[in-house]
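Q: after the sequence you'll find the predicted model.
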Amino acid sequence: MSIERVLAPLEAALPDLEALYVDLHQHPELSFAETRTAGILAARLERDGYEVHTGIGKTGVLGILRNGEGPVVMLRADIDALPVEEKTGLSYASTARGTDAQGNDVPVMHACGHDMHATWLSGAAALLAASRDTWSGTVLAVFQPGEEQGSGAARMVDDGLFDRAPKPDFVFGQHVTPGPAGWVLTRPGVIMAATDSLRITLHGRGGHGSRPETTVDPVVLAASVVLKLQTIVSREIAATDSAVVTVGSLHAGTASNVIADDAVLEVNIRSFDPDVRDRVVAAVHRIVRGEAETAGAPAPPEIETIASFPVTRNDEIAVGDLAGAFRDHFGAERAMEAPLVTGSEDFGHFGTATGAPSVFWLVGGMDAQTVIGAMTEGRFERDIPSNHSPKFAPVLHPTLRTGVETLVVAALHRLSHPSVG
């Protein structure tokens, strides 16, 4: 079996894939509202001969391509966008708006590259369908909603994803990054961090700004909490361990001369080790409650988990085999080991739910010369927009080709290969 034979139609397919990507980029949809996106992707799977199931976990799509006896290989892409106003300046930049989970009207952008992920999987699914004489087994193409909320994978599983499809023998996924376009990176064991996002409501007692002595000021309380939380990593986590605590949102008050009743913080925690994760989360709870008590808050704070992502952990054997296949196909100068990533994914839920070995990898998406120059000059963090930035914009080529190739190589590496003349 020749991978080159399966990939031969890719060059001719690139204009269609570019058009798909641009369309998805111009029409982003928030988590669990990806109805247009799901419809387009489902129609393409049907065109390519897949058995298609829609509405899984609300807006998820499953394509099943049965092609004789052999392993079941699952390929996954996430499809949701973010409440971010695009500032890339691209001719196809998003001007879309949507309604967030709190009912607010917000700008919407594919600031994390999920439009690229969906395009990659659609392209790979088409190539695998067109080359069924070269392999046998079953391909599952899963387009997952709600990754940004950390619950899309679980919702698909809980909604019967694997009642509709056979359980996979292998689960594969990938993510575009601000690395050099054409690079493919993975690593054994943990590759991405766990995340816990907490919404904290601090209760005060409001009043007139001229009479603070009659109040319990939640803004002052919130400021104390924010500063104290920064001591968790610096004073409670060993230097040999790793964690991040970020207060990403703080809202309180409506006017300069009014002391509010409440303040609301949203805190994001990143960790790689379960024990570290437990210690950090417990420390957040302890500090928030302690500061509220010290301030004389009239009621205990409310601490709500609004999102939780597990660590993304690659199966040691499967990732070693696949890394070798990537090196064989792309060359060692393009396929290499990834660094630990403090970003998070809910991809790992599929492998956990099925017991199947899973592998997740990264595909560079930025102009290679620009990125390498910024790295060399120590300007990478300053000059190269990261995922979730309003300026994050993968270059189309060779990013489109590379991501399709990685999925095809991964699938063919595990599917059975009858004798091909």
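A: Yep, it's here.

Q: use CA for all of it now, contacts and neighbours both
A: OK.

Q: does Leu221 belong to a helix or a strand, and which?
A: Secondary structure assignment for Leu221, by DSSP states H and E: helix 218-229.

Q: from the contact counts, what lies against that helix?
A: strand 194-203, strand 243-252, strand 262-271, helix 274-295 (3 or more C-alpha pairs under 8 Å, 6 or more residues apart in numbering; DSSP states H and E).

Q: any idea which helix or strand comes after the last one?
A: Per DSSP H and E, the first helix or strand lying C-terminal to helix 274-295 is strand 302-309.

Q: tell me what angle that following strand forms with helix 274-295.
A: Calculated by axes from the mean of the first three to the mean of the last three C-alpha atoms, to 10 degrees, strand 302-309 forms an angle of 160 degrees with helix 274-295.

Q: put this beside the first:
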Amino acid sequence: MPSSPSPHTDLTDLPALAGLYRDLHAHPELAFCEHRTALIVAERLGACGYETATGVGGTGVVGVLRNGDGPTVALRADMDALPVEEQTGLPYASSARATDGNGNAVPLMHACGHDVHVSCLLGAAARLAADRSSWRGTLLLVFQPAEEVGRGAGAMIDDGLFERFARPDVVLGQHVAPLPAGYAGLHAGPAFAASDSLRVVLHGSGGHGSRPEACVDPVVMAAATVLRLQGVVAREVAGTSTAVVTVGALHAGTKPNIIADHAELLLSVRTYEPAVRTSVLRAVERIVRAEAAASGAPRDPEISVTESFPAVVNDPEASKRTRRALAGALGEAQVVDPGPATASEDVGMLAEAAGAPCVYWLLGGADPAEFAAARTVEDVGRVARALPSNHSPLFAPVVEPTLRAGVATLSAAARAWLTAR
């Protein structure tokens, strides 16, 4: 295991925190494999005086700092990386590789910015621990594994997160995004979409490519299914609602002159409203089965859910309170409403299990110079859409002022809920 920076480094010092961030970025780990990251987190929390537990929900870390009577505030950061080959060219770029759950050798990259999340929460943890005279209550820091596969929050909940440590009065967190660094984006109400990932196996009858009449071609079946699925959002979802149906992968066959005996589709479905979610999933299943029947498939298709987690809904009143804190930390004009995102997150499961309000915001991570010519909110949106975004091999948040702002927002949001002395 590669060595890490000293656990006794003062993380209230921003250059030291930046060094830790670069180290985390260079050493990404897949879901439920965040062993090195968890060790670093636990060492840093212990050095700041937090009661620390590891192995929660697999590789999760929990830090608790009790500072007299008062509310309990949960601050959450996710730790896992993605099987993406980094192309940023940064001097601290990842060259790591690992074996995934299917036995495949894959490159690793913090292409979603979870290294930013961990670093900012460690910085905020150090700052809040160093100034205990100004607040009272309990800090519950949740460093969560496996957000990318939608199972980390559930694993920590099932491992007794709130029964073993503390039940929070509010769950707070942030996600880095291609907004200008120094800005935050907070949307009250449904803020991140529910996510359902499906695996579909279509069965055909294989044979020689020269004799398609003697076969049932699953590639044609899959192609027809993919095209038909595009009509779900266009023709079965009301214009006042939102849904996304994406076929992210189609696998079939080995050679040009062989008709395969099956094809596999991997789907991603995003929705906000429970009724729309149910309707879209039923439509997907109906279309898959109908196309298989229309093609004369010898067997029914297999449809399985591989990942599923609900929408993140920011409590309106809690969002107002938290927004004031963010504006106090960054400036009124630097806190914007980005609208709902069709990306998904499992942080809402923590709030739901705790019976507490959730407030989850976007943290700007893009170079502010990219936005220098922007004059309107629409201009900012156009620039943001043109930049490499989360999950891109080119995604590279600027270190400063991203970390400075991320520490400030988490610290200010926590203080807004903790009782002042």
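A: Received, thanks. Bear in mind that the values here come from a model prediction, so they are computed numbers and not experimental data.

Q: about what we covered before: out of the helices and strands packed on helix 218-229 of the first structure, which is the most enclosed?
A: Ranked by average neighbour count under the criterion mean count of other C-alpha atoms under 10 Å, these are headed by strand 194-203 at a mean of 23.

Q: how close does that strand sit to the second structure?
A: Averaged over the aligned pairs, strand 194-203 of the first structure sits 0.6 Å from the second structure after superposition, using mean C-alpha distance after the TM-score superposition for the first structure.

Q: after that strand, next one along is what?
A: That would be, after strand 194-203 of the first structure and using DSSP H and E, strand 207-208.

Q: which elements pack onto that next one?
A: strand 258-259.

Q: for the strand it packs on, give me the average deviation versus the second structure.
A: Averaged out, strand 258-259 of the first structure is 0.7 Å away (mean C-alpha distance after the TM-score superposition for the first structure).

Q: the helix holding Leu221 of the first structure: which residues count as buried?
A: Neighbour-count burial for helix 218-229 of the first structure, counted by 16 or more other C-alpha atoms under 10 Å, picks out 218-219, 221-222, 224-226, 229.

Q: okay, the residues you listed in JSON lines with distance to Ser344 of the first structure next?
A: Below are those laid out as JSON lines (distance: C-alpha to C-alpha, whole Å):
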{"residue": "Pro218", "distance to Ser344 of the first structure": "31"}
{"residue": "Val219", "distance to Ser344 of the first structure": "30"}
{"residue": "Leu221", "distance to Ser344 of the first structure": "30"}
{"residue": "Ala222", "distance to Ser344 of the first structure": "27"}
{"residue": "Ser224", "distance to Ser344 of the first structure": "28"}
{"residue": "Val225", "distance to Ser344 of the first structure": "25"}
{"residue": "Val226", "distance to Ser344 of the first structure": "23"}
{"residue": "Leu229", "distance to Ser344 of the first structure": "21"}
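
Q: contacts for stretch 394-408 of the second structure?
A: 14, 17-18, 86-88, 111-113, 116-117, 119-121, 123-124, 176, 178, 181-183, 329-330, 363-367, 388-389 (C-alpha atoms under 8 Å, 6 or more residues apart in numbering).

Q: of the residues you listed, which belong to helices?
A: 14, 17-18, 116-117, 119-121, 123-124, 329-330 (DSSP state H).
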